[in-house]
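Asker: sequence and predicted structure are below.
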Amino acid sequence: MQEELRFYNDYYQLTKRYLRNLNKFKTALRNLESKANNLAETMEGYEDVAAPIATYGESTHGVHRPLNGIEAAAERHIELKDDWHYLNADRKQLETIIQNVENAVAALPAEDQTIIKDYVINGSNILVVAEKYHYSDRTIRNRTKKAILDVALMIFGIKAQPTHLSFVFAK
């Protein structure tokens, strides 16, 4: 969530994007886990790397000599470890988003859950969903909007609530 969210509509739009991309997020998470596992296996080959004691010449001109095999292996191990940490950070962020969205959808009434899953998450045509539940397409749109607002409130808390629903108490 790099972007700054200021208005409830921002939270609504972000929640809608999360719902629409939930299946893609799950696939991306599996791919990240696979990459992290591959990196971890690759790093195992670089575990026992010990660099020799550095030798210094008399020159002060900053002569650069190429890394020897052990130094190159140590450098590669550091790079792999950094990549692994970035992958894990991305994985944790995706896990959090997926878990929050799934928990919020699970807290909706059963019929709203199935409408959200069919229409928003799986991308079914609104007319197909309306016919399946014996509602008009307008009713499906209204229920979907209300459900997305509810999910946004469950994920982001009170800041996702429309300002016209906020109470102001004067002294």
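Answerer: Thanks, I have the structure now.
Asker: when you work out contacts or count neighbours from here on, use the C-alpha atoms and nothing else.
Answerer: Noted.
Asker: the longest helix belonging to the chain - contacts with which helices or strands?
Answerer: Using DSSP state H to define each element, the chain has its longest helix at helix 69-106. Counting contacts by 3 or more Cα pairs under 8 Å, 6 or more residues apart in numbering; DSSP states H and E, helix 69-106 packs against helix 8-20, helix 22-44, helix 137-156.
Asker: could you give the angle of that helix to helix 137-156?
Answerer: 130 degrees (axes from the mean of the first three to the mean of the last three Cα atoms, to 10 degrees).
Asker: following element in sequence after helix 69-106, please.
Answerer: helix 110-115 (DSSP states H and E).
Asker: report the contact partners of the residue nearest the centre of the chain.
Answerer: Nearest to the mean C-alpha position of the chain, by Cα atoms, centre = their mean, lies L94 at 2.7 Å. Applying Cα atoms under 8 Å, 6 or more residues apart in numbering, we find L94 in contact with F25, L29.
Asker: one more to weigh against that first structure:
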Amino acid sequence: HTELNGVESACERHLEMRQDIQNMKSDLSELRRLTEKIDIAFNVADDVARSMVRDYYMDGYSWEQISMRHHYSARWCREKVKKAVEDMSMVIFGMKAKPLQLSFVFVQ
């Protein structure tokens, strides 16, 4: 394997950067598409369900805290959130989102 001269090396770096830029544009396009799907899915739920989903998954509130905030039983809140998440996941993932047991992990 031969070493590249300065011009060849710069040309190779340029080609690699162009490929990196193209990959980043593709990634950005995919992220925009996914973000739009998530926005649509989030709006499938009613205001109360959206608020509870946000409280539990994004803000880390306990079911008891959510229950007190919304004036419903903790059990009812869990069921409301479960149904909302199922509906949202159907919008995002389609039929693939209907496993035997739903388990979602949101990471930052």
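Answerer: Looks like it came in fine. Just so it is clear, the structure is predicted and the values come from calculations on it, not from any experiment.
Asker: for L4 of the second structure, helix, strand, or coil?
Answerer: Under DSSP: H, G, I helix; E, B strand; the rest coil, L4 of the second structure falls in the coil class.
Asker: that one corresponds to which position in the first structure?
Answerer: Correspondence of L4 of the second structure to the first structure, assessed by TM-score structural alignment: L67.
Asker: distance check, its match against E44 of the first structure.
Answerer: Per Cα to Cα, to the nearest Å, L67 of the first structure is found 21 Å from E44 of the first structure.
Asker: residues near Y8 of the first structure, how many?
Answerer: 19 (other Cα atoms under 10 Å).
Asker: with D20 of the second structure instead?
Answerer: 12.
Asker: over to V151 of the first structure?
Answerer: Residues lying near V151 of the first structure (other Cα under 10 Å) number 27.
Asker: give me the distance between it and Y8 of the first structure.
Answerer: Applying Cα to Cα to V151 of the first structure and Y8 of the first structure gives a distance of 12 Å.
Asker: so what's Y56 of the second structure closest to, chain neighbours aside?
Answerer: Leaving aside its sequence neighbours, Y56 of the second structure sits nearest to S62 (Cα to Cα, 6 or more residues apart in numbering; 6.6 Å).
Asker: okay but the one you found is in contact with M52, surely?
Answerer: No - S62 of the second structure lies out of contact with M52 (Cα atoms under 8 Å); the separation is 10.3 Å.
Asker: neighbour count for these two, which is higher?
Answerer: A count of neighbours by other Cα under 10 Å puts M52 above the other of S62 of the second structure and M52, at 23 against 13.
Asker: so who does the more buried one touch?
Answerer: By Cα under 8 Å, 6+ apart, M52 of the second structure lies in contact with I66, C77, V81.
Asker: repeat that with 10 Å
Answerer: The contact partners of M52 of the second structure, taken as Cα atoms under 10 Å, 6 or more residues apart in numbering, are 58-59, 61, 63, 66-67, 69-70, 77-78, 80-81, 84.
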